[in-house]
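Novice: Have a look at this prediction, sequence included:
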Amino acid sequence: MNATVRSQSNLYLYLVCLVAALGGFLFGFDTAVISGTISLVKADFALSPVSEGWFVSCALLGCIIGVSFSGKLSDKYGRRIVLIISAVLFLGSAIGCMFSESFNILIASRLIGGLGIGVASMVSPLYISEFAPSRLRGMMVSLYQLALTIGIVLAYFSNAYLAGHASAAYATEGLTKIFSTEVWRAMLGLGALPAGIFLLSLFLVPESPRWLLLQGKERQAAEILTRIDGEEAAAREIRAFKAQGDDSEGSIKELFKPVYRKALWIGLLLPFLSQVCGINAVIYYGPRILEQAGFTLNNALGGQVTIGLVNVVFTFVAIFTVDKWGRRPLLFAGVGGAVVALVIIGALFALGITTGPWILIFILAFISCFAFSFGPVCWVVIGEIFPNAIRGKAMALATLSLWIGNFLVGQLTPVMLEGLGSSWTFWIFALCCSPALLLTWKLIPETKGRTLEDIENHWKQDFENHQ
């Protein structure tokens, strides 16, 4: 492949993966935008702590439901059509939240958005992992996490802007509720714009070539693989796929066979631990945590924007190193750093050292460690470790584990902050985060540079070696 063709192929690869990564952007935007609306919705609807937790976590319940059916649908009908469904759900949710007439309608709209997030959170990284060549797979899947972090920080910026510019001047335009007295409506409704872009863009991208191969559509798969990485690489990928044979049942039961037991444990534990480490407690309840540290509301929102920016910047560390250094080194460094940062944050609260910048500094240290390890590497690993024939269903199971952890954190964090205080809340997160180090050491193989078929063969060889 000459330089010009290679450049065109890389451009095509990046564009397609960026479109799929928009699912991550909407995931990040929708989960983070809630942080700026909690106090406003709580005041408007006089919410109790339990209702406040339900407002935050109802979307996470929708995520769990969305994930539960997305794997089967994506295996049966294709990755692309399921992504289109997620975009429609995002769009409907944003419009529903903006114009909701009651708290129950708001909750229903949030649940619909949660369905969209759940579907996109599974299918977007799955699509990218199957679409990208092995030499660039880590980087391409990390683009999903980058888009997610950009979605988070833009949600913070839009919240801060809308809160700062809420004005009764819009009353004459009939938009008083949305842009003035109930500005949370504008915050939640803004997601309709990227959702519409995502929906239209999906009609321009092809289906996953590996899904096409599973359906026996070799010619179509070959055309896409050739455009991505040239004829020689495409032929090599197809040969490797065929060499796997068709000895699987295409059922999730395949994953419970002894040969894939380690992959199952990784798929269940790594995503769950990535959530119970407390990352989304900081994203959802950041302003409240910073207020407890002595920040004013405006400063707390500013601190939240800083958190979002650090999350974006340090995700680039993973993008440029995950295919060079590997998955395991990033996990060891990032998870270890996150545990230390969480312990120190808890100690600062316990000792009453809440004035000055120290709380924010170590929250930023925690975020940076998460951003180059747990955040992107979790999606890379769970997109790689499962067999071809059941990757959609298996990844749905792994993503379901992630959302269960996310749901628990979203529901329990306000209760922990109120009942246990900030110090014990962060110490509990440190305790929940630390088992990921043992998981990485004992179970997770290094997968950089390996084709998906090579990784599938690894489990078979590993099982035979321990027989």
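Specialist: Nice, I can see it. These figures come from a predicted structure and were not determined experimentally. Numbers count the residues shown, from 1 in each chain.
Novice: okay, CA-based contacts and neighbour counts for the rest of this
Specialist: Fine.
Novice: S93 and S109 touch, don't they?
Specialist: Yes. S93 lies in contact with S109 (CA atoms under 8 Å); the separation is 4.8 Å.
Novice: neighbours around I38, how many?
Specialist: Applying other CA atoms under 10 Å, we find 21 residues neighbouring I38.
Novice: can I assume it is in contact with E52?
Specialist: Yes. When contacts are counted by CA under 8 Å, I38 is listed as touching E52 (7.2 Å).
Novice: need the contact list for the residue lying closest to I84 once chain neighbours are set aside.
Specialist: Spatial nearest neighbour of I84, excluding adjacent residues (CA to CA, 6 or more residues apart in numbering): L199 at 6.0 Å. Counting by CA atoms under 8 Å, 6 or more residues apart in numbering, L199 touches 84, 87-88.
Novice: Over to L309?
Specialist: Contacts for L309 were tallied using CA under 8 Å, 6+ apart; they are 150, 153.
Novice: if you set the cut-off to 7 Å instead, what comes out?
Specialist: V153 (CA atoms under 7 Å, 6 or more residues apart in numbering).
Novice: Just the element for S74, please.
Specialist: helix 49-77 (DSSP states H and E).
Novice: State the next helix or strand along the chain beyond that helix.
Specialist: Next along from helix 49-77, by DSSP H and E: helix 79-98.
Novice: Beyond that next one, next helix or strand please.
Specialist: Downstream of helix 79-98 (by DSSP H and E), the next one is helix 103-131.
Novice: In addition, the following structure is provided for comparison:
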Amino acid sequence: MVGHSGSSPGAANYDQAKPDAVRDADIVPMVWLSCGLAALAGLLFGMDVGVISGALPFIVKEFHVSTLMEGWIVSSMMAGAALGALGAGAISQRLGRKKALMYSSLLFFIGALVAVMSTSPNILIIARILLGLAVGVASFTAPLYLSEVAPERIRGTTISFYQLMVTIGILAAFMSNLAFSYIESWRWMFGVLMIPAAMLFIGVLMVPNSPRWLASRDRFDEAREVLTKLRSSKTEIDYEMGEIEESINAKQKSRGFQMFKENPNFRRSVMLGICLQLVQQFTGMNAIMYFAPQIFQMSGFEGTAAQLWSTVATGLVNVLATFIAIGFVDRLGRKPILYAGFAVMAASMAVLATILVIGPTTTFLQYTGMASLLIFVAGFAMSAGPLIWTLCAEIQPLNGRDFGLSCSTVANWVGNFAIGQFFPVMIAAIGGAMTFGILSVLNVVFIIFTLLLIPETKGISLEKIEKNLMSGKPLKDIGT
């Protein structure tokens, strides 16, 4: 249906007080189907994160690469992802969330194929950059799409489900790495990545466009048509269309960077999103994921097979702990879970640092070190892993959502790049004990950051969060 500009049908029925028929409405199956298929982007993200830890030892062995080149092979994906996220805002805004996800799946397939055919470290780096571009677009677009399609009462759950798919992807990559380690085939490890790329492309063909994106393009008829598939009653559709229209009409005409220059309140949400993603990166989780075998070696586990089995255990804990976030994010809220997660991560890193100071000279200390690492992973997976993506998708106003989320996603991958490039150098320069001690202190700092700046957005509509932000409320209060 061809959209039109102006008022949306049903906008006159919008009322500030949310009707019980809206608050208690059923979740229709199409919501779960759309969110589930879009969340497949997380599977790509996770498998690309996980594959390098198992492939790297065999790549080093085949190409005889230096420590510096090893860092480039790991971090080139993050550099590509930062570039992909930088361009994802424009792609998603102009072509829509659906097409952005389709293009990312195609690019991911091509990158995996180039990796399989690589004949030198330089070609492998090019492949990793292509994979990064795809992951950058997907990691930007999927949480954005989920936040705009899901009702607010399950928004945290659906975006956490995206993070669950990331963890499943990491675990799948770890298991694939283990299987192919017995024939020392890093090329097969990369080849497996083509499977989720094809799954995402086919899946996205089945999902509708974001109704909020359609409305932002003055395609109100199409937005309403999509909402009839995603909401259970006319009352719910009318109310949500009214909220969306009020949000669009209340905003200035400027979008993106122009809005960033003109509106100080929008600048606040952009900067908060950037800080949130940097916080996620400097918890140290991706350092654990990328260099898991080396860290287990430091903890006293010798042999490639033993180290890869340990990474599979890490991936399994990562998956299981994510269910904590899925189960409680829309019940307890975002902030209580973040407090708990940062505390767990700080304590577990302190224990690991202490063991490395003493030296993992006994079986007890070795397994205690491994347990602290797994507890750290659980703390991240239940909190900062899914909830940072949730918050970043929630806090940006509609006209600036693509730009704001693009900035925060770029920050994620810049931080990710820094971790991948400098973590092995840092370990070599100051040792594992000092490195993990620093990570422990950072996680304590992040508890204070959560207290002072992060809003509680549980059960609040995106439009209400935007209204609070634009009225100048303190950032920690925009979810009230």
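Specialist: Received, thanks. Not measured: the values here are computed from a predicted model.
Novice: And the residue nearest to I84 of the first structure? What does it align with in the second structure?
Specialist: The pairwise alignment with the second structure assigns L199 of the first structure to F201, based on TM-score structural alignment.
Novice: Please report how far G267 of the first structure lies from Y260 of the first structure.
Specialist: 10 Å (CA to CA, to the nearest Å).
Novice: I382 of the first structure too?
Specialist: I382 of the first structure is 13 Å from Y260 of the first structure, by CA to CA.
Novice: what about those two, which has more around it?
Specialist: More crowded of I382 of the first structure and Y260, by other CA under 10 Å: I382, with 26 against 20.
Novice: That one pairs with which position in the second structure?
Specialist: With TM-score structural alignment as the criterion, I382 of the first structure matches C392.
Novice: Verify the stated contact: that match with S406.
Specialist: No. Checked against CA atoms under 7 Å, the pair C392 of the second structure and S406 is beyond contact range at 9.9 Å.
Novice: returning to what we had before: nearest to G28 of the first structure, of the contacts of L199 of the first structure?
Specialist: A87 (13.8 Å; CA to CA).
Novice: Does the closest one touch P194 like I think?
Specialist: No. If you go by CA under 7 Å, A87 of the first structure and P194 don't touch, sitting 9.2 Å apart.
Novice: ok, these two, which is more surrounded?
Specialist: With neighbours defined as other CA under 10 Å, A87 of the first structure and P194 compare such that A87 has more, 29 against 19.
Novice: Which stretches in the stretch 351-480 of the second structure count as helices?
Specialist: With helices called from DSSP state H, counting those that start in this stretch, the stretch 351-480 of the second structure shows them at 363-381, 384-394, 401-453, 462-470.
Novice: do you know which of those lies nearest R334 of the second structure?
Specialist: That would be helix 384-394 among these, by CA to CA, at 6.6 Å.
Novice: quick one: contacts of the closest one?
Specialist: Residues outside helix 384-394 of the second structure that contact it (CA under 7 Å, 6+ apart): 143-144, 147, 156, 159-160, 163, 273, 276-277, 280, 334, 338, 341, 405, 462.
Novice: in the superposed pair, what's the mean gap between that helix and the first structure?
Specialist: Superposing on the first structure and averaging over aligned pairs (mean CA distance after the TM-score superposition for the first structure), helix 384-394 of the second structure comes out at 0.3 Å.
Novice: buried residues in that helix?
Specialist: For helix 384-394 of the second structure, burial by neighbour count (16 or more other CA atoms under 10 Å) applies to 384-394.
Novice: Next: stretch 213-225 of the first structure.
Specialist: Buried residues in stretch 213-225 of the first structure, counted by 16+ other CA under 10 Å: 213-214, 221-222, 224-225.
Novice: and what of stretch 43-56 of the first structure?
Specialist: 47, 52-56.
Novice: and the residues you listed as JSON lines, adding distance to A3 of the first structure?
Specialist: Shown next, in JSON lines, are those (distance: CA to CA, whole Å):
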{"residue": "L47", "distance to A3 of the first structure": "60"}
{"residue": "E52", "distance to A3 of the first structure": "56"}
{"residue": "G53", "distance to A3 of the first structure": "54"}
{"residue": "W54", "distance to A3 of the first structure": "54"}
{"residue": "F55", "distance to A3 of the first structure": "52"}
{"residue": "V56", "distance to A3 of the first structure": "49"}
